[in-house]
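Colleague: here's my sequence, what's the structure:
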Amino acid sequence: MTGSSGFVLVGGGVASAAAAAGLRDQGYDGRIVLVSDELHLPYERPPLSKEFLSGKFGLGDFQANPEGWYAENDVEVLLGTRVSAVDPGGQRVVLSDGGSLTYDSLVLATGVRARTLTGFEGDRVHSIRAIADSERLGARLAPGTHLAILGAGFIGCEVAAIAAARGVRVTVFEPAPVPLVRALGEEFGTTMVDIHADHGVDIRAGQQVTGMTETARGIELQTRDGEVVECDELLVGIGSIPNAELAVEAGIAVDGTDGGIVTDELGRTSAPHVFAIGDVASRLHPTYGRSVRVEHHDTAMRHGANAARNLLGQSVPFTDEPYFWSDQYDHSLKAVGHAGPTATKVVRGSVEGRSFSVFSLEDGRITAVATLDRPRDLMTTRKLLAVPHQATAAQVADEDFDLKGLLPQRPRVRRTEAPS
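Modeller: The predicted structure follows:
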């Protein structure tokens, strides 16, 4: 097909869906085409390793916009269709069916894909990035089976929790001495290992799997120390890779470190009339003075809403702080903010009691917090991140100190009585 100009959104996640909704909310009545290589309408991805995998959610429970919204709002959706090339000079995209679309502005929201390992392939090997992946793994999680997981990151740990609740034996291999150290710190890593152990999950930190062999009965994993571990199914959860190939092939700048498509604070790429948002975007953040690429649902959704305003010429920089959450068993892990490499870490609460927060302080200012079952710390920090404040490590660590006292105080208005 060949279409007239308008806005073309590439990607089937919440970033594209939020951009489409934002454009209509802002009053734009021109053509919007959303192109996705998946067969499902845009949906949220966190439930793939949580509620959808557990069976609590059906397909209709985590769509980014209601099913009828696209038709009601005159948004064309091309499912099962891939953009095979971008022509910035001609303001045109080429489609996998041989057709093309011209655009006034193009939004690349192509997301990321699961990182794979050479030699780890086969019918019993899984990753989770799409609905079909979660459906396929969920069908294999029968009570009594043995699931091995490579990587104790968030997806690995979330799947481990769901599988254990279904009566599956779970072994998680993590090369690092303590899981989640890079993302959250040692306190969280050691605590999560203990929590999983309480539910029968064996997290083998410091152990690396070097090879696998698929047998008639299942899979044999070989570890670096020479052990052979048998399992029925294997999940590879070792991170992700940005889907930036379209940008590379079109000559659009890509970050050499994180692999994301480089944008300014408005989401604009190095090519005129081309934006990038969501997990694939390495975006200049005005608060940090540097580019950051965030792979979180909340940021992708907010990127989409922000992109709608910038597509319409409002020039609104994206300054929101990264936020994410992970539910494992009856525990809620949440974090907000972005800590630099020189940040001082301060613990508030009880690590032993599994109710604590780890704050990041830089130059006397709180820049991030990660919390375990402490929603108040998170809510207060979200407010602090948006305003000037000064804090000491002693204040943050002291639970008797009310963190709300760090917020700027509004001047009191003295009431005077009117003369009688």
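Colleague: every contact and neighbour count from this point should use C-alpha atoms.
Modeller: OK.
Colleague: mind checking the SS state of Ile195?
Modeller: For Ile195, the secondary structure call by DSSP: H, G, I helix; E, B strand; the rest coil comes out as helix.
Colleague: same check on the one 5 residues further on?
Modeller: Three-state assignment for Gly200 (three-state DSSP): coil.
Colleague: nearest residue to it in space, please, no chain neighbours.
Modeller: Ala164 (7.0 Å; CA to CA, 6 or more residues apart in numbering).
Colleague: these two touch, right, that neighbour and Val201?
Modeller: Yes - counting by CA atoms under 8 Å, Val201 is a contact partner of Ala164 at 6.8 Å.
Colleague: which residues does the residue nearest to Gly200 contact?
Modeller: Ala164 makes contact with Val170, His199, Gly200, Val201 under the criterion CA atoms under 8 Å, 6 or more residues apart in numbering.
Colleague: give me the common contacts of Ala164 and Val201.
Modeller: Overlap between the neighbourhoods of Ala164 and Val201 consists of Val170, taking contacts as CA under 8 Å, 6+ apart.
Colleague: wasn't Pro341 part of a helix?
Modeller: No - when classified by three-state DSSP, Pro341 is found to be coil rather than part of a helix.
Colleague: and the gap between it and Ser240?
Modeller: The gap separating Pro341 from Ser240 is 22 Å, by CA to CA, to the nearest Å.
Colleague: neighbour count winner among the two?
Modeller: The neighbour count for Pro341 versus Ser240, taken as other CA atoms under 10 Å, is higher for Ser240 (15 against 8).
Colleague: another one to check against the first:
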Amino acid sequence: MKRIVIVGVSAAGLTAAETLRRRGWDGHLTLIGDEPHPPYDRPPLSKQILTGDWPAERAVLRSPQDLARLEADLHLGQPATALDVAGRRVHLGGGESIGFDGLIIATGVVPRRLPGSDLAGVHVLRTLDDALALRAALLTGPRVVVVGAGFLGTEVAAAARTMGLEVTVVEPEPVPVRRPFGERIGALVADLHRAHGTRLRCGIPARRLRSAGGRVTGVELGDGTALPADLVVLALGATPATGWLTGSGLRLADGVVCDACCRAAPGIYAAGDVASWPNPHFGTRIRLEHRMNATEQAIAAAGNLLGDATPFAPVPYFWTDQYDTKIQAYGVFPPDADLRVISGDPSNGRFTAAYGHQGVVVGVLGWNAPRELRTLRRLVVERARWTAVTDAGPCPPPTVDRWWQSTRPRTLGVHS
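Modeller: As a prediction, the model looks like this:
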């Protein structure tokens, strides 16, 4: 294999390139990225970059000297537009095409939008330029409405409130972050935001944006009410960036469909947010939009491209920072999983919890408890029986059930 092309130069693409060189592969390496910037980290965009705690250059992942040591051709600001699998070529927007023997796809995701969202004052947050534009707009002191209360939406809301702005979050689910963590943890996240002055409109969807003179003026909700806004952030989730692969012959279904070794086709692998693969550890096909997975999967994909043929079976790790709270988690979190507090007390703002599904511990979560959580990770790694948690003796008060019963009337309302 003399020529390898990596499409995507964020964390996954960069890590794949470094892995190839570290493994001793010395062939011709090409990196293709649709943004003009050198590789940078995305998690700080909704936190330190948005609040101004970090300058933009601090998010850059590698120095120019580090990139030079890769001895790679960098095509920045040149998006890939098509893939010819049979001809082994990647076509770029400027008309150029680049041949390959091996290919790693690491193009990530693109944000979802509402119809008619091409208005002044409407923002999404995916790229460094998005973050800088949003920060500049926040500095004008607008009334902010965030549509979507997943990780990104709640982090943006927290950053805006930290800047002293008036913030309302709209979410069709009954509580924030319900999909990743369920209603009980979502209830705590709701309380956290209310305690910091964020208004929540949960349990009701955003219907459309209102505007005047080409600028957003508010968000109309499903019940007909309207929230005035000078600035709207759309945090509606994202879709895999696979448009350029249409017609390539690769199987596309919620991402690039791969086998357990991250292989999409002979000599073609995928890594990071764009990759869908069967995780042997959990026995299910997954696609993860987590920073650590981008790094780990890129290492695995690069190694398998070089001949390792090792199934990729990680225990996912992810986190979110909001105000003075850090929520960290290992594993997966099915919507019908059981939940039990292991240590600490949710009412005191520090605890750990385990999630059980089909009799096995599938996930663990820590709320301001990083040290304890690292110890609990082994429950997921070892696929511990759920009885190892439930038979471990009484949890510190309040128990999960009592805590949930006591908070439920406050957290499932439409708004606060």
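Colleague: can I have the buried ones of the contacts of Ala164 of structure 1 as a PyMOL selection?
Modeller: Buried members of those, identified by 16 or more other CA atoms under 10 Å, are gathered into one PyMOL selection as follows:
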select buried, resi 170+200+201
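Colleague: ok, which pair from the contacts of Ala164 of structure 1 is furthest apart?
Modeller: Farthest pair in those (CA to CA) is Val170 and His199. Separation: 9.8 Å.
Colleague: excluding chain neighbours, give the residue nearest to the residue nearest the centre of structure 2 in space.
Modeller: Centroid check for structure 2 by CA atoms, centre = their mean gives Glu289 as the closest residue, at 3.8 Å. Distance criterion CA to CA, 6+ apart; nearest residue to Glu289 of structure 2, sequence neighbours excluded, is Asp273 at 4.6 Å.
Colleague: map the one you found across to structure 1 for me.
Modeller: Aligned counterpart of Asp273 of structure 2 in structure 1: Asp279 (TM-score structural alignment).
Colleague: surely that match is within a strand?
Modeller: No - applying three-state DSSP, one finds Asp279 of structure 1 to be helix, outside a strand.
Colleague: touching, it and Met301? I think so.
Modeller: No - between Asp279 of structure 1 and Met301 there is no contact under CA under 8 Å: 10.1 Å.
Colleague: neighbour count for these two, which is higher?
Modeller: Neighbour comparison, Asp279 of structure 1 and Met301: the larger count goes to Asp279, with 28 against 22 (by other CA under 10 Å).
Colleague: please name every helix or strand in contact with the longest helix along structure 1.
Modeller: With DSSP state H applied, the helix covering the greatest number of residues in structure 1 is identified as helix 297-311. If you count contacts as 3 or more CA pairs under 8 Å, 6 or more residues apart in numbering; DSSP states H and E, helix 297-311 of structure 1 packs onto helix 14-25, strand 323-328.
Colleague: please identify the deepest-packed of the ones you listed.
Modeller: A comparison of these by mean neighbour count, using mean count of other CA atoms under 10 Å, puts helix 14-25 on top with a mean of 25.
Colleague: report the aligned residue range of structure 2 for that helix.
Modeller: Alignment note (TM-score structural alignment): helix 14-25 of structure 1 is matched to residues 11-22 of structure 2.
Colleague: and for stretch 110-120 of structure 1?
Modeller: Counting by TM-score structural alignment, stretch 110-120 of structure 1 lines up with residues 107-117 of structure 2.
Colleague: what residues sit buried inside the matching stretch?
Modeller: Neighbour counts over stretch 107-117 of structure 2 (16+ other CA under 10 Å) mark Thr107, Gly108, Val109, Val110, Pro111, Arg113, Ser117 as buried.
Colleague: excluding chain neighbours, what is closest to the fifth one?
Modeller: Using CA to CA, 6+ apart and skipping the chain neighbours, the partner closest in space to Pro111 of structure 2 is Ala238 (4.2 Å).
Colleague: which residues touch the aligned partner of that neighbour in structure 1?
Modeller: Superposed on structure 1 with TM-score structural alignment, Ala238 of structure 2 falls opposite Ser240. With CA under 8 Å, 6+ apart as the criterion, the residues that contact Ser240 of structure 1 are Val112, Arg113, Ala114, Arg115.
Colleague: and if we set it to 10 Å?
Modeller: By CA atoms under 10 Å, 6 or more residues apart in numbering, the contact set of Ser240 of structure 1 is Gly111, Val112, Arg113, Ala114, Arg115, Thr116, Arg129, Asp279, Glu295.
Colleague: and which of those residues is nearest Glu220 of structure 1?
Modeller: The closest of the contacts of Ser240 of structure 1 to Glu220 of structure 1 turns out to be Thr116 (CA to CA; 17.8 Å).
Colleague: measure the equivalent of Gly304 of structure 1 over in structure 2 to Ala195 of structure 2 for me?
Modeller: Using TM-score structural alignment to pair residues, one finds that Gly304 of structure 1 aligns to Ala298 in structure 2. Note on Ala298 of structure 2: its distance to Ala195 of structure 2, by CA to CA, is 39 Å.
Colleague: same check, this time on Ala353 of structure 2
Modeller: Ala353 of structure 2 sits 22 Å away from Ala195 of structure 2 when distances are taken as CA to CA.
Colleague: and the two? Which one has more around it.
Modeller: For Ala353 of structure 2 against Ala195, the residue with the higher neighbour count under other CA under 10 Å is Ala353, and the figures read 23 against 10.
Colleague: alignment lookup: that one to structure 1.
Modeller: When the two structures are superposed using TM-score structural alignment, Ala353 of structure 2 falls opposite Val358 in structure 1.
Colleague: and its match, how close does it get to His331 of structure 1?
Modeller: When Val358 of structure 1 is compared with His331 of structure 1 (using CA to CA), they lie 16 Å apart.
Colleague: next: Ala183 of structure 1.
Modeller: As defined by CA to CA, Ala183 of structure 1 lies at a distance of 18 Å from His331 of structure 1.
Colleague: run a quick neighbour tally on the aligned partner of Arg268 of structure 1 in structure 2.
Modeller: Taking TM-score structural alignment as the alignment basis, one finds that Arg268 of structure 1 is matched in structure 2 by Arg263. Applying the criterion other CA under 10 Å, we find 25 residues in the vicinity of Arg263 of structure 2.
Colleague: measure Arg263 of structure 2 to Glu289 of structure 2 for me?
Modeller: As defined by CA to CA, Arg263 of structure 2 lies at a distance of 18 Å from Glu289 of structure 2.
Colleague: Val7 of structure 2 is in contact with Pro79, isn't it?
Modeller: Yes - between Val7 of structure 2 and Pro79 a contact is recorded at 8.5 Å, counting by CA atoms under 10 Å.
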